[in-house]
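[1] quick one: sequence and predicted model below, then my questions.
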Amino acid sequence: MALLGAIEGGGTKFVVAVADAAHPETVVARESFPTAYAAETMSQIQAFFDQYQDIVAIGISMFGPIDVNPASRTYGYVLATPKRGWSGYNFLGAMTEWRDIPYYWTTDVNGSAWGEFVSGAGQENDNILYLTVGTGIGAGIVANGQLLQGISHPEAGHIMVNKHPMDTYKGHCPFHGDHCLEGVASGPAMAERWGQPANLLDDDSTAWQLEAFYLAQAAVTYTTILRPEKIIFGGGVPHRDVLMSLVRKSFAAQLSDYLPVPNLDDYLVRAGNGDDAGILGSFYLAKTLV
């Protein structure tokens, strides 16, 4: 049986899997492990895939920023990243040297966006934005049925935001402090600001009001620039049920009826594939190569 491989590389953990090439939803094997330094993590990845000799292509959805320009001398590299031990690592080169098969190389959020586009919350739409809110914040954009990319991939988690009047937190992003979305609304930012991880905060905590304000502000920005049919929220932070209703309420207030948008219950939604969006998207992207 021909197999597809999938790698979802996150700042906290890596997920690797193989599936039936004819039916990517049929997962044959799957494993996850904490993200360590690059060389150690690569050894674990290759050891997993060494068990399977019938892999015809692998989709790689990798935390960024990464170089996705095939004409660049650093194509396939991880670029300057806050994750220690990864900046300047030739990820795609290490995979190609290990096994010479086709690879689809893109960002983790692009992989998740594609997973939602093919079989998740965005499958009936041609224009979606997938926003992951977890260890970091990033967005994958599908425009007219294609992943959006310019000279490189979007880094929409680092858009500048206006601080909430009640927020005195100095920000978590090592590049932008409290000026960007990731700096004030990522999982580590919430934990640092409130003294405990998001999953331990009470539903009536002020933390969720502030988080909703920032995510809604970002959604307004994405709406005015991209005009997507749907904005899909993934990652660990949106697991909390109370958050999405607060985001919709804040979004309506901040957009202030400026543009027509779909019903907000249908427009601002959680990922249909949940935490499997990225690994499924990696399989679907690998399948485009064979």
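    Now that the structure is in, tell me what you want to look at.

[2] for the rest of this, base every contact and every neighbour count on C-alpha atoms.
    Noted.

[3] please list all residues in contact with the spatially most central residue of the chain.
    By Cα atoms, centre = their mean, the chain has its centre lying nearest to residue 109, at 2.7 Å. Residue 109 is in contact with 61, 63, 130-132, 138-140, 278, counting by Cα atoms under 8 Å, 6 or more residues apart in numbering.

[4] ok, residue 113 next?
    If you count contacts by Cα under 8 Å, 6+ apart, residue 113 has them with 128-130, 139-142, 277-278, 281.

[5] that one sits in which helix or strand?
    Using DSSP states H and E, residue 113 sits in helix 108-119.

[6] just to revisit the earlier point, so which of the contacts of residue 109 sit within strands?
    The strands, defined by DSSP state E, take in 61, 130-132, 138-140 from the contacts of residue 109.

[7] which helices and strands sit right next to the host helix or strand of residue 94?
    Assigned by DSSP H and E, residue 94 falls within helix 91-98. Applying 3 or more Cα pairs under 8 Å, 6 or more residues apart in numbering; DSSP states H and E, we find helix 91-98 packed against helix 38-49.

[8] and residue 262, how many neighbours?
    11 (other Cα atoms under 10 Å).

[9] now it: closest residue in space that isn't a chain neighbour?
    Once flanking residues are discounted, residue 262 sits nearest to residue 229: 7.6 Å by Cα to Cα, 6 or more residues apart in numbering.

[10] just the strands in this protein please.
    3-9, 13-20, 23-34, 55-62, 103-107, 128-133, 137-143, 146-147, 230-234, 268-270.

[11] could I get those as a markdown table with mean neighbour count and distance to residue 290?
    Shown next, in a markdown table, are these (neighbours: other Cα atoms under 10 Å; distance: least, Cα to Cα, whole Å):
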| stretch | mean neighbour count | distance to residue 290 |
| --- | --- | --- |
| strand 3-9 | 27 | 9 |
| strand 13-20 | 21 | 12 |
| strand 23-34 | 15 | 12 |
| strand 55-62 | 25 | 7 |
| strand 103-107 | 24 | 10 |
| strand 128-133 | 28 | 25 |
| strand 137-143 | 25 | 21 |
| strand 146-147 | 16 | 18 |
| strand 230-234 | 25 | 28 |
| strand 268-270 | 22 | 31 |
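
[12] this is the other structure I want to compare:
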Amino acid sequence: ETLPAVRAWLDARAAEAPFAALGVATFGPVDLDPASATYGYITHSPKPGWEMVDVLSALSDGVAPCGFDTDVNAPALAEFAAMKKDAALVDLVEESGGRGDGAGRSLGASGGSRNNGGDGGGVGGVSLDSETVERSSSDNGLWSSLDNGRQHSAAQPIGGSLNNSRQHSATQSVGGGEGGAAASVTNLAYVTVGTGVGVGVICNGQPVHGLSHPEAGHIRVARLKMDGLPGEPGSFKGTCAYHGDCVEGMASAAAIARRCGCHVSELASVPDSHPAWDAAAHYIAGLCATLVMVASPQRIVLGGGVLQRRTLITKVRAHMKKQLGGYVQHDFILTKRGLVQFIVTSRHGNDAGIVGALTLAKAAAASAVAARRRGWKARLLHFAAGTACAVLTLKLVGKDARR
């Protein structure tokens, strides 16, 4: 029901103006190996009806070149791209003598365009998470979502283009002294905490793929003493269907609601003083500390519904520093100012998934343009070589005839 509805929406948009490219960011686990027979499939899922579903073919066949990744790698890539753009803006402002507003408008004007694909039309994005499906076209500013396969919101603007829809984030960072630091970042981790816990990792500017894709939300970290040991009477039982007490099982919205004795929908009314938030911060911080040790990111971005609570990020920073125990000797860990720059909230908020999908689309469009240019150059070289051979042959034949 869901995928056909999304495909119908895409076809309708493409009929108005063909997409230069499409981006699909989906919940997983998903097969990201292009050589695999199940590339583009959600391979297994506790969500009814989603096991072994070919998401990529259902949405992209016959539409346009497609960028495909998880719904956490895609936002990670979007955060990385936006951070790099912010760094460029800071440098531009410094060069112009600190005129923040003018520089921001200048960069936005030069970057913003209806032709986000770079060659023949805008880009489209589809973001599938565990609860909703978001669809957007950067060319006409349309955004809509589906909730359990039903139309949830019709047309709502997401911004004129991917290039300028987040311009305000760039101008906010001007004068913050982060231009040089952001410009040097090559590795980044994106952590989302909501109905589940997901991690996207960017290494040397590219999303990490390999055996599968990062699933760090399912690692285990040290349990709080108050949670007891698994199986002990009175111990806290995690909510993950696969692992019980992994980070997702101990810090997701469902886990926090279990601690509070309420429904997930009531979490907004739980006060900041409730110990459930400290418990969640402990487990999220344990995940961040593990990422520091394993992936060595230069920036950790926190997103998702749970992390919209403003006090939580401060708690996570403090818990992570404590858990690292002074082993990592870096200002980003040891100083308050460094921690504020190292662990940050997502600039895209609840739009992280769809902005990530549009970022995938933009990258796919650029790759398609580059491939066409390489093909054109190859054909030109082939033509030139053929012409040279023909001329040489004619000269040799002429010499033989004169003899």
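    Cool, got the structure. Note that this is a predicted model, so its numbers are computed, not measured.

[13] can you give me the TM-score here?
    With the length set by TM-score structural alignment, normalised by the length of the first structure, the two chains reach a TM-score of 0.82; 249 aligned residues with a Cα RMSD of 1.6 Å.

[14] any idea which of the strands of the first structure gets closest to residue 182 of the first structure?
    Minimum separation from residue 182 of the first structure across these (Cα to Cα) falls at strand 137-143, 5.2 Å.

[15] where in the second structure does the closest one fall?
    Aligned using TM-score structural alignment, strand 137-143 of the first structure spans residues 197-203 in the second structure.

[16] that stretch vs the first structure, average offset?
    For stretch 197-203 of the second structure, the mean deviation from the first structure after alignment is 0.7 Å (mean Cα distance after the TM-score superposition for the first structure).

[17] quick one: stretch 396-403 of the second structure to chain centroid distance?
    Averaged C-alpha coordinates place stretch 396-403 of the second structure at 66 Å from its chain's average position (Cα atoms, centre = their mean, to the nearest Å).

[18] report the buried residues of that stretch.
    By 16 or more other Cα atoms under 10 Å, stretch 396-403 of the second structure has no buried positions at all.

[19] stretch 90-105 of the second structure too?
    So for stretch 90-105 of the second structure, counting by 16+ other Cα under 10 Å, buried means 90-94, 100, 103-104.

[20] in helices, which of those fall?
    Those of those mapping onto helices are 90-94, 100, 103-104, per DSSP state H.

[21] output those in CSV, with distance to residue 79 of the second structure appended to each entry.
    Output for these, formatted as CSV (distance: Cα to Cα, whole Å):
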residue, distance to residue 79 of the second structure
90, 16
91, 18
92, 20
93, 21
94, 22
100, 21
103, 21
104, 18
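
[22] ok, so of those, who is nearest residue 7 of the second structure?
    residue 104 (36.5 Å).

[23] my guess is the closest one meets residue 173, correct?
    No. Using Cα atoms under 8 Å, residue 104 of the second structure is not in contact with residue 173; the gap is 10.5 Å.

[24] residue 203 of the second structure - nearest residue in space that isn't next to it in sequence?
    Nearest residue to residue 203 of the second structure in three dimensions, chain neighbours excluded: residue 187, at 4.6 Å (Cα to Cα, 6+ apart).

[25] show me what the one you found aligns to in the first structure.
    Using TM-score structural alignment, the equivalent of residue 187 of the second structure in the first structure is residue 127.

[26] ok, now which ones touch its match?
    Neighbouring residues of residue 127 of the first structure by Cα under 8 Å, 6+ apart: 141-145, 228-230.

[27] out of those residues, which comes closest to residue 15 of the first structure?
    The shortest gap between residue 15 of the first structure and any of the contacts of residue 127 of the first structure belongs to residue 141, at 21.7 Å (Cα to Cα).

[28] ok so, going back, which residue in the second structure aligns with the residue nearest to residue 262 of the first structure?
    Under the alignment (TM-score structural alignment), residue 229 of the first structure pairs with residue 298 in the second structure.

[29] find the nearest non-adjacent residue to residue 103 of the first structure, please.
    residue 58 (5.0 Å).

[30] my read: that neighbour touches residue 102, true?
    Yes. Between residue 58 of the first structure and residue 102 there is a contact at 6.6 Å, judged by Cα under 8 Å.

[31] what is in contact with these two at once?
    The contact sets of residue 58 of the first structure and residue 102 overlap at residue 286 (Cα under 8 Å, 6+ apart).

[32] stretch 285-294 of the second structure against the first structure, how far on average?
    With mean Cα distance after the TM-score superposition for the first structure, stretch 285-294 of the second structure averages 0.7 Å from its match.

[33] residue 280 of the first structure versus the closest residue to residue 135 of the first structure other than its chain neighbours, what's the distance?
    Spatial nearest neighbour of residue 135 of the first structure, excluding adjacent residues (Cα to Cα, 6+ apart): residue 187 at 5.3 Å. As judged by Cα to Cα, to the nearest Å, residue 187 of the first structure and residue 280 of the first structure stand 23 Å apart.

[34] for residue 245 of the first structure, same thing?
    Distance, residue 245 of the first structure to residue 280 of the first structure, using Cα to Cα: 27 Å.

[35] the two: which is more packed in?
    Set side by side, residue 245 of the first structure and residue 280 show more neighbours around residue 280, with 31 against 15, by other Cα under 10 Å.
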